[in-house]
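Trainee: missing the sequence, but the structure's below:
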C-alpha cells in the first residue's frame, strides 16, 4: 500500500512538472514572437500607506529558463522513482526536491530583491538538506561548506535590500536604464556580483561545488544543470545592465581563472562525479566571462543548452555508479559495452560538452568563441578562453577513454542490469534535447541575422584547440595508464587535485582560526572564571541554604513553635516601640 502511494506521488509530481514545462515553453514562444513583457502584481496586504505586493515578471528570459528547469526536474523525479526506489527516506527526498524546485521558481520569476532573497535563501537551505541526505561525517562537512559559502551571497542580497531603502522600490529591474551611473546603484551592483559569484562558485568560492557531490546523483543532476549553480548566472543576466566596466573586468578575470583552474583539476581527478562537477564549474566560468564582456543573451543561450546535456551526463553517471557496485573511481569502470544505451547517451552528452558539430553545445560554444575573436580583448583572456576550451575536450576525452575504451577494470561482483527502463525514459528525453535544443533555441533567440567575419586562422582556431585537447587528453590518459612519473608529483597530487588549495583555504583560512579562538574562550570563560564566579558560587550558596532548610524541616513541630513564639515576641517589641 505504501509503495503504491509512493509511486503515485512521484508520478503526479512528474506529470505536473512536465505539463507546466510544456505550457511555459508554448507561452514563451508567444511572448518572444509578440515581443511582450508582463508584470503581474499580487497585493498581499497593506499597512497605512505601505503596500506589500509580490511582483512576477514574465518575459521570454524567465519563461524559457522556467520551462528548462521544470522539464529537467520532471525527468529527474521520474528517474528518481527507480534510482531512489529502495531508499528508506524516499518520501523525504521527493519533498526536498519539490521545495528546491519551488525556491528556484521564486527566484526566476521575480524582479523584486525581497522575493529573490526568498528563493535564493531557500535554494541554500534545501541544498544543505540534500547534501547531508546520506547522514555521515563526510556529507555533513560538505553540507556545512556548501551552506556557509552560500551564506556570503545571502548576506550580500540582504545588504542590497537594506541599501535599496534609499530608493522608492525593491524592484531593481526598474533602475536598469536611468540609474546606471549612480554611486548607490554601483554599490548594489557590486553586492549582486559578489552574491552571484558565491552561488555560481567562482574563485575564491569554488571549493563547495565539488564538495556538494555528497548529495544523491539525481540531486547532483538537478543542482549542476539548471537550479542552484545557475542562479548566479541568471542574476547577472537579469541585472547585468547595472554593472559598470570596472566591476565587469574583475569578474572577467576571476571567471576566466575559474574556467582554467577547473579544467586543469578535472584532468587530474579520478572521481567520476567530481570530474563532472569540475566540468560544470568550467562551463559556469565560461558563462560568467561572456556575460562580463557584455553578451548577456549569448551567456543565457549557453546556460539553457548546457542544462540539458549536463543533466544527461549526471543521470548516465548515476546509472553507471549504481551498476558498478556504487563505485565512482573511473579506473575501475572499464568497458561499458554491457550497457550500450547508457554508453551511447553518455557519449552524446560528452560530445555535446566538447562542442561537437550540430549537437546543442556546439551552437553556443562555437558562437561564444567566434564572438570573442571579434571582440577587442586582452591576449591573456583570449589565451585562457581557448586553452580552457581545449582542457574541456581533454578531460572529456580522458573520461571516455577510461570508461569506454580501455580493458575491463571493474570488480567481479557487479550489477550489470543498469539499463532500467524507468531511468532510460528520462535519459532519452534529455538526450533528445541535448541534440536538438541548441538549434531550436538559436533560431528562436537570435532573430536578427548577424554575419561574423573572421580570418581563416581565427576560424580554424577552434578546430586546432579541439585537436590539441584530444592530444592532451591522450597524453594524460596514457601517462596514468602506464603509471609513469613524468608529471610533477607535487603539482599532480596537491595543487591540481585540491583546486589550487582552495579546498584548504575555504575551510582552514576562514574557520580554523575562529574555532581556535572559540576553544580559548571556552577554556578561559566556560571552564574558568565564569565557572568559578557563577556556577561554583551559586552551587555553594544554594548548598548552604538547602542544608539550612533541611534542618528546619527535620524538626517540623518544634521549629514552627519556636518561630511562632519569636514572631509574637517581635510583635510585642514593635508595639512597645510605637
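Mentor: Looks like it came in fine. Note that this is a predicted model, so its numbers are computed, not measured.
Trainee: all contacts plus neighbour counts: C-alpha atoms, from now on.
Mentor: OK.
Trainee: which residues sit against the host helix or strand of residue 239?
Mentor: Assessed by DSSP states H and E, residue 239 sits inside helix 230-239. By Cα atoms under 8 Å, 6 or more residues apart in numbering, the surrounding residues in contact with helix 230-239 are 104, 107-108, 120, 172-173, 176, 189, 192-193, 195-200, 224, 284, 287-288, 291, 296-297, 299-300, 303.
Trainee: So which of the residues you listed are in helices?
Mentor: Judged by DSSP state H, the subset of those located in helices is 104, 107-108, 120, 189, 192-193, 195-199, 224, 284, 287-288, 291, 296-297, 299-300, 303.
Trainee: Use this one as the comparison:
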C-alpha cells in the first residue's frame, strides 16, 4: 500500500513539471494570463477573485512545488514513528497552498489570505514538538509576523483611494502621488517582517524549533521568501526613492549581522538559518538597487541549495541521535559519505563556487554591485558579508567532517535512510545545474559587465580569504586564542545577533508590554473606570433607588411633598 507521503510526492512533482513547461511557454511568447473569477454578484456589487499567471508566478510555483514534493517524500522517513504524520503532511500542504495564493494574487485582499495563511500555519508547525521552547519560538514568530500583517491591512485600507484592490493596475501612478507613498512604506514594512530584516530578525533562528523538513521548506522557498516576492511585484513603488536607500542599508546590515553571527554559532540548524538570513539580505539589497530580476534569480537558486542543506542537516541530526551541536560532530564523512557529499555541494553552491547553482546568481549580483554607484560602506559590507558566508560554511565543514568524533564511543552512523537520501539526491541534481538552467531562462539578453581586473577578482579573493579564516577559526590556534581573550562582551554581542533576540523578548516585555500594562491599569482600568463606567453605574443606581421610592406611592413621601409645597407657598406669599 502506497503511503500518503509518496502519493503527494508524485502529485506535486507532476504538477511542478507542468507549471515549469507552461512558464517557459509564457516567457517565450511574452504572454500574461489574467483571470477574474466572479464568486458573488448582488445588486451590482460583485465579489471577484483575480488570478495572475505570468512566467514569474508559474516558475516560482513550479520551484515551490518541486521542493515541497521532495520535502514530503523525505518526511516519510524523517517523521517515521510520529503518531500524527497525516496531520503534519496536511499542515505542510496548507502551507504550500497559502504560498500559491500569495504568488498568483494581483490583489491585496487575496495576498492577505495567503500572507496570513503562511503566518498561521507556520505557528502551528513551529510548535509541532510541544514543549516550552517551541511555544516561545512559535509566539515570537507569530507576533513578529503580525506587525507585517497589520501593515498590509493598512495598505489595503489606503488602497480604497483607488477604484480597486488590484494593485497591479496602479503601480505606475502610485509613485507619483505623495499620499500614495504610504502604501509603499507599509508594503516594505510587511516584507521586512516576513523576510526577517533588522530589527525583526530574531524570529528566524527561533523558528528552527520546527521539524527539519519544515525548516527545509520554510527557510528555502516559502515563508521567508514571501516578503522578497512581494517587493519584486511592488518594485515600481520604491525604486529610486528614499525608501530604497533605507532598505538597502537595512538589508546590507542584516547580511553582515547574520554572517557574523553564524561564525559564533554552534547549533547546526541555526547556522543554516542565519545563512538564510544573510542570503535574504542579499536579495533585498539587490532589489532595492533596482534589479528585481536578479533578486528573483537568486531567490530560486538559493531555494534549491538551501533546501538540500537543511535535508542533509536533518540526516546528520538523525544519526547524531537528535544532537544539533557541531562540537560533538567530527569525521561524519566516514559514516555518511553520500550525505556529506550532498552537504558539501550545497555548501559550495552557497559560497558561490563556480558552475554550481549559487555562482550564476551570486557572482552576477556582486559584479552588478561593483558596477553600481554605491558608497564605500555598502560596497565594503557587501564583500565582507560574502567572505563571511564562505567563512562559516568552511567552519561548518571542518567542524562536522574532519577531526575526531566527539560524540560517543559507540558510533553507528551510516547512510541507511534510503528514502531521505533519494529526496536529497532529487535536489542535488538541481543544486548543480539549476543556476545554469535559470540563467538561460531568466536572462534572455546577455548583460555587458565591464570591470577592472581587481574588482573582477574581488569576489574570488574574498571567498578564498573567507575559506582560509574559516579554517583558522576551526583550528583554534594560539594566535586566535590570544585574539579572543578578554573579548567576551564583543563576541557575545556579535554571536547573539546584536542582542536582537533579547530585545525582542525580554526587552519588549520590560519596555513596551510592562509600560502597556501600567497604562491599562492606571487609565483604562483606573481613572477611566472610576469616572466612566463605575461612576455612571453608581449614579444610575442611586437615581434608580430614588425613583423606586417615589413609585412605591408611600404616605410618608406624600406628606413630605405636601409640607414642602406649603413651605414654598408661604415663602411666596
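Mentor: Good, I have the coordinates. Predicted model, so just to flag it, every value in this text is computed and none were measured.
Trainee: Would you pull the TM-score for this pair?
Mentor: Scored against TM-score structural alignment, normalised by the length of the second structure, the superposed chains reach a TM-score of 0.89; 532 aligned residues with a Cα RMSD of 2.4 Å.
Trainee: List buried members of the ones in helices among the contacts of helix 230-239 of the first structure by neighbour count.
Mentor: Neighbour counting over these (16 or more other Cα atoms under 10 Å) leaves 104, 107-108, 120, 189, 192-193, 195-199, 224, 284, 287-288, 291, 296, 299-300, 303 as the buried ones.
Trainee: Could you find the closest non-adjacent residue to the most centrally placed residue in the second structure?
Mentor: With distances taken as Cα atoms, centre = their mean, residue 224 lies nearest the centre of the second structure, 2.4 Å away. Counting by Cα to Cα, 6 or more residues apart in numbering, residue 195 is the residue found nearest to residue 224 of the second structure once chain neighbours are left out, at 4.6 Å.
Trainee: what residue of the first structure matches up with residue 426 of the second structure?
Mentor: Alignment note (TM-score structural alignment): residue 426 of the second structure maps to residue 429 of the first structure.
Trainee: pretty sure that match contacts residue 73?
Mentor: No - judged on Cα atoms under 8 Å, residue 429 of the first structure makes no contact with residue 73 at a distance of 11.8 Å.
Trainee: Mind checking which of these two has more residues around it?
Mentor: More neighbours surround residue 73 than the other of residue 429 of the first structure and residue 73, with 30 against 15 (other Cα atoms under 10 Å).
Trainee: Determine which residue in the second structure is aligned with the more buried one, please.
Mentor: In the second structure, residue 73 of the first structure lines up with residue 68, judged by TM-score structural alignment.
Trainee: Just confirm that match is within a helix.
Mentor: Yes - according to DSSP: H, G, I helix; E, B strand; the rest coil, residue 68 of the second structure belongs to a helix.
Trainee: what's near enough to touch it?
Mentor: Residue 68 of the second structure makes contact with 9, 12, 96, 217 under the criterion Cα under 8 Å, 6+ apart.
Trainee: before we move on, the earlier item: can you tell me how far the residue nearest to the centre of the second structure sits from residue 191 of the second structure?
Mentor: Distance, residue 224 of the second structure to residue 191 of the second structure, by Cα to Cα, to the nearest Å: 9 Å.
Trainee: Please apply the same query to residue 144 of the second structure.
Mentor: 12 Å.
Trainee: Identify the contacts common to those two.
Mentor: Residues touching both residue 144 of the second structure and residue 191 by Cα under 8 Å, 6+ apart: none at all.
Trainee: just the helices in the stretch 351-500 of the second structure please.
Mentor: For the stretch 351-500 of the second structure, helices defined by DSSP state H, counting those that start in this stretch occupy the ranges 357-371, 376-401, 418-442, 453-456, 458-475, 478-484, 488-495, 500-502.
Trainee: The first one: average distance to aligned residues in the first structure?
Mentor: This means helix 357-371 of the second structure. Helix 357-371 of the second structure differs from its equivalent in the first structure by a mean of 0.5 Å after superposition (mean Cα distance after the TM-score superposition for the first structure).
Trainee: Touching that helix from outside, list them.
Mentor: Taking Cα under 8 Å, 6+ apart as the rule, helix 357-371 of the second structure contacts 286, 294, 297-298, 301-302, 304-305, 349-354, 379, 382-383, 430-436, 439, 449-451, 455-456, 459.
Trainee: Give me the buried positions along that helix.
Mentor: Neighbour counts over helix 357-371 of the second structure (16+ other Cα under 10 Å) mark 357-363, 365-370 as buried.
Trainee: and what of the shortest one?
Mentor: For helix 500-502 of the second structure, burial by neighbour count (16+ other Cα under 10 Å) applies to 500, 501.
Trainee: how about that helix, which residues of the first structure does it hit?
Mentor: Against the first structure, helix 500-502 of the second structure falls on residues 502-504 (TM-score structural alignment).
Trainee: what's the average per-residue distance for that stretch once overlaid on the second structure?
Mentor: Mean deviation for stretch 502-504 of the first structure: 0.8 Å (mean Cα distance after the TM-score superposition for the first structure).
Trainee: do stretch 457-476 of the first structure as well
Mentor: For stretch 457-476 of the first structure, the mean distance to aligned residues of the second structure following superposition is 1.2 Å (mean Cα distance after the TM-score superposition for the first structure).
Trainee: whereabouts in the second structure does that stretch align?
Mentor: The aligned range for stretch 457-476 of the first structure in the second structure is 454-473, by TM-score structural alignment.
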